[in-house]
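> Here's a sequence, model it:
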Amino acid sequence: MADAAQDPKNERIGLVEKLGYGIGDLPSGLYLNFFGAYLLYFFVDLGGVAPAAMALMLLLSRVFDAITDPVMGVISDRTRTRWGRYRPYILFGALPFGLTGFAIFAAPDMSPGWLLVWAYVTYGLTMLAFTGVNVPYSGLLGVISPSTKQRANVTAYRMFFSGFAGIMVGVLATTLIRELGGDDEARGIMMTMGVFAALSVVIYIITFATTKERIPAVTTNTAVKRDLTTLLRTTAWIAVVIAAIFGVLSIASRASSARFFFKYVAGDDGAPVFLFLDRFGLFLTALAIGQISGVILGLRLQRRVEKSHLIIAGGIMKMLGIIAFSFVPLDAVWPQTLAQYVVGVGFGFLMVLSFSMFTDIAEYIEWKSGQQMTGLTVSASIFGVKVGTGLGAFAPGIALELTGFDPGVEQTAQSLAGINFAFAILPALALLPAAGAMIFYRLTHATMERVEHDMAARRLDEARSLQ
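Predicted coordinates for the structure are as follows:
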């Protein structure tokens, strides 16, 4: 440990551990992508639940997360076991994560009112299990290495698998739903979610077994109130959270309304248009491939360009992609696919850089204040991502309700306008405050180099004092 603390730039994390940590984001990526694509559609279009009622449920779940995410961050920061602070939660939270996720779509035949109750209970439990695993998983990134460059490198593996989860949902979900469900689309969705849930449990066990925590816990921790006060006074954290909320809202609103767009606006009948992919599957796949491309490109460019500038550039790319998609004919499959790929590249920039920023902020706070609060910093930051996801599902639900959406029938001009608002207009507009927030992020390359150097010396002194 002393050598790593002395010169973190020389530390290298092995390929097995990078892959082991990176694949740990596949379960959350599968869940969030699948929920984004099918949750609103499953309960509203197939189950008959009122769009506004589902929208409210999704929003309230994020309010609940406002409490559970920071609490989980505080708990994991203060956990001390032979496996570390964060890794035990990944191991023991794996099975609840899988079971609750499957339960959402395993709803028995019931009235829309009771189906809404089912959604509240099962989705709430799933998000609680999600917090119990994903917050410690993200906190683990902050202690996997004292080197900001090594953490950024590991983040790239994480974001690759996050994007790969999107490809899996895009390529496999529509096909599995069709093959496993036959004429029963709801059953197909349930069975497909069961496959993803079982795979997620196995993956989390692999992540636990292949990773290490290299930054030792401090012997004492400050009061929770002081930690929260410090966080809320950190301008860089506020800037990244705002960017995450609006940047993810843009993608989530577009994803939540895409199934409605292709079915009711574009008139897609679900027939394959490329190999076994239908238009919706191709749409999701293009976004995911673009996201992976953005992760790779963002990782390379961040060595020479400030992270905040790259996020702004990514936002511009997303906006241009959304506009281009809207101006091509409805039946122009490949121009739409290319435009969606560009949107994905911009989203990849946001994801790989924002998660790297979260751990930089945690390191900066410890350098400036002496408070080690990686779990709280990251969990509070993830809350921003969840808020964006929740608002991205809430807004389409409200738009459908206000414009008179009626499931399973030909839509009025007003309801079609509501779908288009959620699918294109809102996602484009949300990118403006996301880009504006990055102006206030001031943790430059030079600043983080100084932080890393000083923290390495501090940790070396602490290690020597214990000898």
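
> Please make it C-alpha for all contacts and neighbour counts, starting now.
OK.

> give the contact list for F261.
I419, N420, F423 (C-alpha atoms under 8 Å, 6 or more residues apart in numbering).

> Distance from whichever strand or helix holds G397 to the middle of the chain?
Assigned by DSSP states H and E, G397 falls within helix 374-402. Remark: helix 374-402 is offset 10 Å from the chain centroid, using C-alpha atoms, centre = their mean, to the nearest Å.

> Likewise for stretch 47-64?
19 Å.

> So what touches that stretch?
40, 43-44, 112-113, 115-116, 119-120, 123-124, 127, 386-387, 390-391, 393-398, 400-401, 407.

> Mind doing that once more with 7 Å?
For stretch 47-64, the surrounding residues in contact (C-alpha atoms under 7 Å, 6 or more residues apart in numbering) are 43-44, 112, 116, 120, 124, 386-387, 390-391, 393-394, 397-398, 400-401.

> Tell me the buried residues within those residues.
Those of these that meet the buried threshold are 43-44, 112, 116, 120, 124, 386-387, 390-391, 393-394, 397-398, 400-401, by 16 or more other C-alpha atoms under 10 Å.

> Please provide the structure for the following sequence as well, for comparison with the first:
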Amino acid sequence: MGNFSFSYRNRPKSDRIGFGEYLCYGLGDLSFCFIYGAIGSYMVFFYTDVACISAGLVGTILLFSKIFDGISDMLMGVVIENVHSPLGKARPWLFWMLIPYCAGSVMLFTVPDLPEIGRAIYAFISYNLMATVFFTSMNVPYGVLSSVMTNRQNERAILSISRASLGALGVFLISSYAPDMVEWPGGGAAGWQKTFLVVGLVSVVLFLITFLGCKERVGSGVREQQTGRRTSLSLAQGVRILFANKYWFIMLLVNIFYTAMTSLYGMNLYFAKYIMQEEGRNRAMMMCSTAASILVPLLIIPIVQKIGKRNVALYGGAGLGLLGQLLLIFTAERSLLLMYVALTIRGMGVACISATKFGMIADSIEYGEYRTGTRAEGFVYSAASLGVRFGSAFALACIGWVLGAFGYDGSLAVQSESAMQGIRIMFYAAPLVVFAALLFLLIRYRLDKEYDGIMAVLEERHRQENLTT
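Got it, this is the predicted structure:
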């Protein structure tokens, strides 16, 4: 294998990650989270109240779409492992798919002049083009990028924190200000379309910065360039690797429940509009829910370095999340101030998980190589991102189905008592279940303690391979 060395310690100091590269990497998720945040916060509302599609049909559309989206993630992982480019293994996708991504942003929030069934068919097609094809073909490689930029835990932790903090800024901006942006060009369906044309164009600029500002240093793609030997990975091989990786499976489930929680932020608008009877309070609720995710990841850097990613996710994430949700249940309809405090505490918990989970997924790649002898960044990360798709699918579909089952009708200014009960169930009870599941899963993740020993074994393996090549 030539002179290539797996060890971080043998890389020159000038080749380590600096502040500018951390920032460039994080800007990529700032862009992704404009669309991610819009889907989680407003997709169901857009379909029910702007496109005027029935809530039950919306839930079905989103569930099947997210299943297709999850399958496309797995396929994208195989593509990443088998497409070889001098630009790298993950980076080039951020350049190749720029224009389709921008077009998909506009299509997603467009309402055609058709009967309801026609609008539903368009929603299904446009959602899958954007989420299943365009978003996946950029987001999965972007996730892989952090694992090939470095194999050092501290650097991965800071990459994860940079991504989480700037990604949260994207969610904060779009969830807090999208309704105002929609009203600026005149509101209605045309306002949504014009707003996301602007979002798409801004995304093009941000992705270019990430593409130009990040560098691949480690992993199978770098080995290929060092040795001239190309490797490939079949779907069956990839699945075998995953079944041997218990920490990948835990992070898959963590991703499912984490994403379900962020998708449930969409209930804020329903709660403000119908329970509080003041739609404008949605902005403050979204700010409280998401603002912590901008600052908390930056503030916990020394804590992560001291006690590890898993402990921050467990105690600061699931623990604070449960505390905030319990406070919300007892105060939301009694005290506006305490409701905002509860949403902020819950948001801090979500932020702790967001800041650490990407690094934990990246670490599971080394565990998979340790168990199987095969390193497959693209496939392992794409499979873990299934959690994002399934979590969002489950949460958004449940919102649509529960609201539909309780008689919600988006065309009505005043909802029935039954519909109001459905809104309360999804606002109060659903997040409580999600945080309890996250607590259970994170207790079982122990890779932080095992990682140094695993890396020592892998470095010795690669040293032996170098000697025999």
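
> from the buried ones among the contacts of stretch 47-64 of the first structure, which is closest to N221 of the first structure?
Nearest to N221 of the first structure among these, counting by C-alpha to C-alpha, is K386 at 26.9 Å.

> how close does the closest one get to G418 of the first structure?
Using C-alpha to C-alpha, to the nearest Å, one gets 23 Å for the distance from K386 of the first structure to G418 of the first structure.

> before we move on, what about S257 of the first structure?
Taking C-alpha to C-alpha, one finds S257 of the first structure at 10 Å from G418 of the first structure.

> How about Y31 of the first structure?
Distance from Y31 of the first structure to G418 of the first structure, by C-alpha to C-alpha: 26 Å.

> before we move on, what about T79 of the first structure?
For T79 of the first structure relative to G418 of the first structure (C-alpha to C-alpha), the value is 47 Å.

> Could you do M357 of the first structure as well?
For M357 of the first structure, the distance to G418 of the first structure - C-alpha to C-alpha - is 35 Å.

> got it, and I242 of the first structure?
25 Å.

> for W237 of the first structure, same thing?
Distance check for W237 of the first structure against G418 of the first structure: by C-alpha to C-alpha, it reads 34 Å.

> Now M74 of the second structure: which helix or strand?
In this assignment (DSSP H and E), M74 of the second structure forms part of helix 55-82.

> distance from that helix to the first structure after superposition?
For helix 55-82 of the second structure, the mean deviation from the first structure after alignment is 1.1 Å (mean C-alpha distance after the TM-score superposition for the first structure).

> in the first structure, what residues pair with that helix?
Aligned using TM-score structural alignment, helix 55-82 of the second structure spans residues 51-78 in the first structure.

> cool, and stretch 95-105 of the second structure?
The aligned range for stretch 95-105 of the second structure in the first structure is 91-101, by TM-score structural alignment.

> can you tell me which residue in the second structure aligns to F196 of the first structure?
Mapped onto the second structure by TM-score structural alignment, F196 of the first structure lines up with V199.

> Superposed on the first structure, what's the mean shift for the helix or strand where its match lies?
Element membership for V199 of the second structure, per DSSP H and E: helix 188-213. Mean deviation of helix 188-213 of the second structure relative to the first structure after superposition (mean C-alpha distance after the TM-score superposition for the first structure): 1.6 Å.

> Equivalent analysis for stretch 167-181 of the second structure, please.
Averaged out, stretch 167-181 of the second structure is 1.8 Å away (mean C-alpha distance after the TM-score superposition for the first structure).

> Contacts for stretch 175-194 of the second structure next, please.
Contacts for stretch 175-194 of the second structure (C-alpha under 7 Å, 6+ apart): G37, A38, S41, V50, V106, F109, T110, V111, T195, R283, M286, M287.

> Between T79 and G418 of the first structure, which is the more surrounded one?
More crowded of T79 of the first structure and G418, by other C-alpha atoms under 10 Å: G418, with 24 against 13.

> Around the residue lying closest to that one once chain neighbours are set aside, how many other residues sit close by?
Nearest residue to G418 of the first structure, sequence neighbours excluded (C-alpha to C-alpha, 6 or more residues apart in numbering): A399, at 5.2 Å. Neighbourhood size, A399 of the first structure [other C-alpha under 10 Å]: 22.

> What residue in the second structure is paired with A399 of the first structure?
In the second structure, A399 of the first structure lands on V402 (TM-score structural alignment).

> Correct me if wrong: its match contacts I423.
No - counting by C-alpha atoms under 7 Å, no contact exists between V402 of the second structure and I423, whose distance comes to 8.2 Å.
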